[in-house]
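Q: Compute the structure for the input listed below.
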Amino acid sequence: MTRRYPVLKKKVAERDSKIAKKLIQAWDQEHNSEKVLHIYLKNKHLLSHYRYWELMRTVWIICGGVEESDVFRNLMKSKRPHRYYFSTPEESKLLRELPSKVTVYRAQDGSIADGLSWTLSKDYAELYKEQFGKAYLFHREVNRESIFAYINRNLEEEIIIL
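A: This is a model prediction of the structure:
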């Protein structure tokens, strides 16, 4: 994964760093996902645009469950610049290289497929359905332009659709 290092004023970089450290401590030391989300929501207005998106990705990975989908949908619809910082450069490239229409999959309990998180991998969706006892496996075709982000970690091939 390629890291990005935007040019920030020292004061801004230090403020971003302090908030990032709080998030790291809440997760790595306390394993408290609710606290992670609370810290992010409380401090997001203080973050540089770059770190707003970059740290949101981390918070999404830790806290992005169905219960918080409305919160994340609103965060992801932000008009703040540098949205591309949500994904790594490699993931952004993979997203750009997808065909104009792709089939995505989602396992869930409810009968209306309205979640944010989908996958390009039918195998992963089936595995998720089995492992977590989900009732339904959905699939649909989406336009690449309607995809907010692609996250390629843990073989999930996650697609976020707002």
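Q: Please make it C-alpha for all contacts and neighbour counts, starting now.
A: Fine.
Q: next SSE after the helix or strand hosting M56?
A: Assigned by DSSP states H and E, M56 falls within helix 49-63. Scanning the chain past helix 49-63 towards its C-terminal end, the next helix or strand to appear is helix 69-76 (assignment: DSSP H and E).
Q: Second chain to compare with the first, below:
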Amino acid sequence: KIVRAWDIEKDKNKVLSIFQKENTSLSDERYWEILRTVWILCGSVDNVNLFRHYFASKRPQKHYFSTPEEAKRLREMPDEFKVYRATNAATLTEDSGISWTLSYEYAVWYRDAYHKKFLQERLIDKPQVFALIERNKEEEIIIL
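A: Presented below is the predicted three-dimensional model:
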């Protein structure tokens, strides 16, 4: 259903709605695999609290959210590192976003491409990271 909603209909709202209705019937492995796709397609500041809820699930097999290569890279990262975020929020306390990037260059590009006002930078501890997603040069870090 999700594949059809996206591949054929290109309907993000339908993708998210299907996941909301069907996620409890998924195996743990499929829950995390599909949640990754749903996050990539639908995740935004507008629904960040919903995704925080899904990411905080106590379901086992969380490692299925990441590729083995992403998990390895995250494990090998230092205990503390910088992340960046293009945003319209002037301060970190005003910004509710959980999607950051390791790439300063990508953050600058995103700020300019999507007309964001600010570029935030912060130092984080690795235990704050839910996942690393490496796609389209984004090097996305999800912070909970």
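Q: okay, and the helix holding M56 of the first structure goes to which residues in the second structure?
A: Helix 49-63 of the first structure corresponds to residues 28-42 of the second structure when matched by TM-score structural alignment.
Q: For the matching stretch, buried residues please.
A: Of the residues in stretch 28-42 of the second structure, those with enough neighbours to count as buried (16 or more other Cα atoms under 10 Å) are 28-29, 31-36, 38-39, 41-42.
Q: Number of residues surrounding G115 of the first structure?
A: 18 (other Cα atoms under 10 Å).
Q: which one in the second structure is aligned with it?
A: In the superposition onto the second structure, G115 of the first structure corresponds to G97 when matched by TM-score structural alignment.
Q: how much space between that match and V48 of the second structure?
A: Relative to V48 of the second structure, G97 of the second structure is positioned 7 Å away (criterion: Cα to Cα, to the nearest Å).
Q: again, but for S103 of the second structure
A: As for S103 of the second structure, its distance to V48 of the second structure is 21 Å (criterion: Cα to Cα).
Q: Could you pull out the strands in the first structure for me?
A: Across the first structure, reading from the start of the chain, the strands by DSSP state E fall at 101-108, 117-119, 136-143, 147-151, 158-161.
Q: I'd like the ones you listed written out as TSV, with distance to R15 of the first structure added.
A: Compiled in TSV, the strands of the first structure are given as follows (distance: least, Cα to Cα, whole Å):
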stretch	distance to R15 of the first structure
strand 101-108	37
strand 117-119	30
strand 136-143	38
strand 147-151	26
strand 158-161	28
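Q: Dump those strands to TSV, plus mean neighbour count and distance to E14 of the first structure.
A: Formatted as TSV, those follow (neighbours: other Cα atoms under 10 Å; distance: least, Cα to Cα, whole Å):
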stretch	mean neighbour count	distance to E14 of the first structure
strand 101-108	20	39
strand 117-119	23	32
strand 136-143	14	39
strand 147-151	21	27
strand 158-161	21	30
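Q: between the ones you listed, which gets nearest to I19 of the first structure?
A: With respect to I19 of the first structure, and counting by Cα to Cα, the nearest of the strands of the first structure is strand 147-151 at 22.8 Å.
Q: chain center to the closest one: distance?
A: Going by Cα atoms, centre = their mean, to the nearest Å, the spacing between the C-alpha centre of strand 147-151 of the first structure and its chain's C-alpha centre is 8 Å.
Q: same deal with stretch 39-56 of the first structure?
A: Distance of stretch 39-56 of the first structure from the chain centroid (Cα atoms, centre = their mean) equals 13 Å.
Q: contacting residues around that stretch?
A: Where contact means Cα atoms under 8 Å, 6 or more residues apart in numbering, the residues beyond stretch 39-56 of the first structure that reach it are 6, 12-13, 15-16, 19-20, 22-23, 59, 80-87.
Q: still on that earlier bit, the match of helix 49-63 of the first structure vs the first structure, average offset?
A: Taken over the aligned residues, the distance from stretch 28-42 of the second structure to the first structure averages 0.3 Å (mean Cα distance after the TM-score superposition for the first structure).
Q: how near is S66 of the second structure to A5 of the second structure?
A: As defined by Cα to Cα, S66 of the second structure lies at a distance of 23 Å from A5 of the second structure.
Q: now swap in W109 of the second structure and tell me
A: From W109 of the second structure to A5 of the second structure the distance is 29 Å (Cα to Cα).
Q: Tell me how far whichever residue in the first structure pairs up with F118 of the second structure lies from D123 of the first structure.
A: Alignment note: F118 of the second structure maps to Y136 in the first structure; criterion TM-score structural alignment. Look at Y136 of the first structure and D123 of the first structure: by Cα to Cα, they are 14 Å apart.
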